[in-house]
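Participant: I would like the atomic coordinates for the input below:
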Amino acid sequence: MKPRIFHPDRREVLAGLLAGLGASAAGAMVGGATPPVTAQLALQARASTLALKPGQPATPIWELAAASHLRDVRLRRGDRCEVVFQNDLPVPLAPVWYGLNGPVTTDPLRGRAPAPPNAVETSIISVSNAGTLLADFRLFEDGLKHPARPLPVIAAETSPVAADRDEVLLIEEWRLRPDGTAVPPGQDPKDATPLYTVNGQTSFELSASGHQRLRLRFINGSQRTVLAIKLEGYDVRVLALDGQPAEPFSARNGALVLAPGARADAVVDAAASAQFLLHDGKAAQPIGSLKISDQLERRVPLAPPQPLPSNDLPERLDLRGALRFDVALGAPDVGWARPVNFSTASAPAFRARTGRTVVLALKNPAPVTTVFHLHGHPFRLLDKLDDGWKPYWLDTLAIEPGQTHRIAFAATASGRWLLESVATDWAAPRLVRWYAVE
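Facilitator: Coordinates of the predicted model:
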């Protein structure tokens, strides 16, 4: 992919803004009035293209890109990051953060207007957790003229993690028309056919040395499809789900099943070349490969992977004293709305006091699997008998037709937060509600 080149004046604008931010950060440290800025990030909403079909013109897309980073965006837990966002697209947009829990700058649907075309805006985000994050435009689907690529963001742990390599694998889904153009999500795909990429490539190759330990951050960047991915013949050990550490465990049958927007950090010890296989619920297909180029000499054998450092989430949740609410996903008569029509003047799905445990009974009345995302707080998936929970945290959950799942979270971050619901149908609208922690 060849991203659109900055015009010199835009480069100067971004450079000047970042220089100014550095000066303001220094001033804050001297004055002591506010915590210092410890990281800076320049983001750009821009038009681009992606080569998806041999022999056809590159497909026009929109993307959220990091103008300040050549490769992955890497921050650190505890950073106070000042973000410069430049909108070079013809519709109002703003990045929405997934996995950035706790108090953050107000997102566009909770009161802050998205940036108009040609605008440059600044904001501050507090990186309270380490983990794999995602910044995206998916809340603005109603205005997108082309499919949009999200931006993975890594919030590194404050202490080292035992791995030789740390790689992001962003899986994306496209619906291509016969002429090579792509259908944005939320529209009828008609005669378009699905196609999947990893890091923008239809045939992804990851080169590694034998005996290297690889930390692989899998992200389902697709908009509608629950995907399973596996590295054929490997024991894939899961370290984190949706950016939150888990006690390491082996993926069932070696496959990671991810809802749209979900993330999984895993480790593999490279031994032999193998294929990455992707299953979209219909068929398995090779989507990339791990190629072993040489052998790394190790004097000491690799120890089993250890748990990641804690993000200080509560060890236990008070289910006996929890506030309990029923939430029917996507039902228009109970307050769900398209993002373009959303307003916090509508009634909240529920209200909770800070510090309380909240249990939600999520029911999917739709005839297809529906994906739920909770902003602001990670949650535990409760056991069927409501007497315990799975040993990991999530922020995204796929619920099959007619099923009800119960989740629980500690309402620690005050404010107004979003709930998202979208059916796994390309033409289905994305819907939102809100809840309050007071």
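
Participant: Please make it C-alpha for all contacts and neighbour counts, starting now.
Facilitator: Will do.

Participant: Now name the helix or strand holding the residue nearest the centre of the chain.
Facilitator: What sits nearest the mean C-alpha location of the chain, by Cα atoms, centre = their mean, is L134, with 3.3 Å. Assigned by DSSP states H and E, L134 belongs to strand 131-136.

Participant: hang on, the earlier thing: check the contact between the residue nearest to the centre of the chain and P152; I expect there is one.
Facilitator: Yes. When contacts are counted by Cα atoms under 8 Å, L134 is listed as touching P152 (4.7 Å).

Participant: how about the strands of the stretch 101-250 of the chain, start to end?
Facilitator: Taking DSSP state E, counting those that start in this stretch, the strands of the stretch 101-250 of the chain run over residues 120-126, 131-136, 148-149, 151-156, 165-176, 193-198, 204-210, 213-220, 227-231, 237-241, 244-250.

Participant: Just send the ones you listed back as a markdown table, with distance to S24 too.
Facilitator: Shown next, in a markdown table, are the strands of the stretch 101-250 of the chain (distance: least, Cα to Cα, whole Å):
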| stretch | distance to S24 |
| --- | --- |
| strand 120-126 | 12 |
| strand 131-136 | 25 |
| strand 148-149 | 31 |
| strand 151-156 | 23 |
| strand 165-176 | 32 |
| strand 193-198 | 38 |
| strand 204-210 | 41 |
| strand 213-220 | 34 |
| strand 227-231 | 44 |
| strand 237-241 | 35 |
| strand 244-250 | 32 |
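
Participant: can you give me the angle the strand holding L134 makes with strand 151-156?
Facilitator: Comparing the axes of strand 131-136 and strand 151-156 via axes from the mean of the first three to the mean of the last three Cα atoms, to 10 degrees yields an angle of 160 degrees.

Participant: Other residues contacting strand 131-136?
Facilitator: Residues outside strand 131-136 that contact it (Cα atoms under 8 Å, 6 or more residues apart in numbering): 64, 95-100, 149-157, 217, 240, 242-245, 261, 263-265.

Participant: Could you also give me the structure for this second sequence? I'd like to compare it with the first:
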Amino acid sequence: MRALTIGRRAVCAGLASLPLARPSLAAGAAPLIARKATVQLAPDGYPASEVWAYDGQLPGPLIRARQGARLTRRLQNDLEVPTSVHWHGIRIDNAMDGVAGLTQDPVAPGGRFDYDFTLPDAGTYWYHAHTSSMEQVARGLSGPLIVEEPEAPDVDRDEILMLGDWLLDPESGGFMEPMAHPMMMSHGGRIGNLVGVNGRHDYALTAQKHERLRLRLINSANARIFVLRLQGMSGWTVALDGMPLTQPEVVETEIVLAPAQRVDLIVDVTAGEGAPAGLLMLRDDDSWEALVDVTISGRSARTVRGAPAALPANPKMDLPDLDGARTLTMAMEGGAMAGMESAMFEGERLGFRELVERGQFWSLAGQVGRSGTPFASLSRGEPVRLSLTNRTVFPHAMHLHGMHFREVLPDGGFGPMRDTILSLPQEPLEIAFVADNPGKWLFHCHMLGHAASGMTTWIDVA
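Facilitator: Take a look at the predicted model:
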């Protein structure tokens, strides 16, 4: 059992709530009800916590549908504040993207909104609140969305592992207040003191030696970057952010999963009965602990199988042709220990001290927060090269709505398709994409406290 300190007391690290292993909802099924619920997040002996959750479940109901299907869901808002739902990573119709104030009005308390869209891509995705998302996601409003390939890969089991953390007051069981604490907003973000998987502090699996599993990892945390390692298992990465790799890549090093990123692994269990196995997490003290314990019982085959086949490609995964591409540059500035000289905020240029007084700490391309003018106005089908310069002392998980992109590598090649990429301080980064989805699309840091305090902009595709 792993232990972290919460305030003055040590507890087992994790989340305790409903297990994810429950019947999935087909496309077009029951509505999503955003409401308050009381759950035992902390281990037994600590007070229960009031959360905001879809259908009162943490994580929210598993939505599973086939590629090409039409997904319809009615959001029913039983909270006392407005909300909306973003379908993260889905190349969706703009009106269904769920960004309050940009693609739709927020759904008022007692109100409803019908989401209705096709699912063009197979893969691992998720959904979460996108109104005051830093607070609403932190309080529990998120869930997994799985789009199945026409033909499933050759695996024995498909396991969804939704990673998350929570920042709780051990004395009351409530969330640490204030949500928008200046220290967290201006530093690494709201990082929890409890860590868990699928809503549990003690999530565990059983498996057989030589069994082959598909592990779908989703980082739903507000700001935590997970560094992970396989124990008693060997495997391959087959998809990132829902998009299949051309060929499976052997997992030889740690897996780094920034907020909002996903990775699909196909793993073979190599440990025998009684041997340790699971998914390990790197702690702050550089030690490793089990995030998911796997108990080995029996043997499914005498030998391991060969390397898995690649997953079938999704539509529109061709490498971009950058001849004549629009070139854009974006500097990330602000935050503690770096700051910025000045930036535009609500139509006027303010110095860093004035911005801090308004609870704003970050800027993108000299702009703090979403303005009425897009960062770029693009023609449909236009190729784009966007150079990102991180002048802060913190990493940022940059997420583009509505489209996927590829990193432009130093040798001129391209990385895999993604919707969220980790930008490290002082390390140049360039991404490329084709603006093939019309509408107003958000581009922001998915350390949600950073987005809420300035690191949010948008592009307009005509």
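
Participant: Could you get me the TM-score between them?
Facilitator: Here the TM-score for the pair of chains, by TM-score structural alignment, normalised by the length of the first structure, is 0.82; 400 aligned residues with a Cα RMSD of 3.3 Å.

Participant: that older thread, residue in the second structure paired with the residue nearest to the centre of the first structure?
Facilitator: Aligned counterpart of L134 of the first structure in the second structure: W126 (TM-score structural alignment).

Participant: can you tell me how far its match sits from T237 of the second structure?
Facilitator: Distance, W126 of the second structure to T237 of the second structure, using Cα to Cα, to the nearest Å: 19 Å.

Participant: just A307 of the second structure next, same as before
Facilitator: Per Cα to Cα, A307 of the second structure is found 11 Å from T237 of the second structure.

Participant: higher neighbour count, those two?
Facilitator: T237 (21 against 14; other Cα atoms under 10 Å).

Participant: E173 of the first structure contacts Y196, correct?
Facilitator: Yes. Taking Cα under 8 Å as the definition, E173 of the first structure is a contact partner of Y196 at 4.7 Å.

Participant: Which one of those two is surrounded by more residues?
Facilitator: E173 (23 against 20).

Participant: Quick one: residues contacting the more buried one.
Facilitator: Here E173 of the first structure is in contact with P194, L195, Y196, T197, G221, S222, Q223, T225 (criterion: Cα under 8 Å, 6+ apart).

Participant: list the contacts for the closest residue to the fifth one other than its chain neighbours?
Facilitator: If you skip the residues right next to it in sequence, G221 of the first structure has E172 as its closest partner in space, 4.9 Å away by Cα to Cα, 6 or more residues apart in numbering. In this structure, E172 of the first structure makes contact with R149, Y196, T197, V198, N199, G200, N220, G221, S222, Q223, judged by Cα under 8 Å, 6+ apart.

Participant: From W174 of the first structure, how far off is the fourth one?
Facilitator: What it means is V198 of the first structure. 11 Å.

Participant: compared with the second structure, how much does the strand holding L134 of the first structure deviate?
Facilitator: For strand 131-136 of the first structure, the mean deviation from the second structure after alignment is 0.8 Å (mean Cα distance after the TM-score superposition for the first structure).

Participant: count of residues packed around the closest residue to L141 of the second structure other than its chain neighbours?
Facilitator: Closest residue to L141 of the second structure apart from its sequence neighbours, by Cα to Cα, 6+ apart: A53 at 4.8 Å. The number of residues packed near A53 of the second structure is 28, by other Cα under 10 Å.

Participant: give me the element the aligned partner of A53 of the second structure in the first structure is part of.
Facilitator: Aligning on TM-score structural alignment places A53 of the second structure opposite E63 in the first structure. Using DSSP H and E, E63 of the first structure sits within strand 59-66.

Participant: By how much does that strand deviate from the second structure on average?
Facilitator: On superposition with the second structure, the mean distance recorded for strand 59-66 of the first structure (mean Cα distance after the TM-score superposition for the first structure) is 3.1 Å.

Participant: packing partners for whichever helix or strand comes after that strand?
Facilitator: Where DSSP H and E defines the elements, the next helix or strand beyond strand 59-66 of the first structure is strand 73-76. Strand 73-76 of the first structure is packed against strand 151-156, with contacts defined by 3 or more Cα pairs under 8 Å, 6 or more residues apart in numbering; DSSP states H and E.

Participant: What range does the strand it packs on cover in the second structure?
Facilitator: Under the criterion TM-score structural alignment, strand 151-156 of the first structure matches residues 143-148.

Participant: For M1 of the first structure, give me its contacts.
Facilitator: So M1 of the first structure contacts T49, L50, A51, G200 (Cα under 8 Å, 6+ apart).
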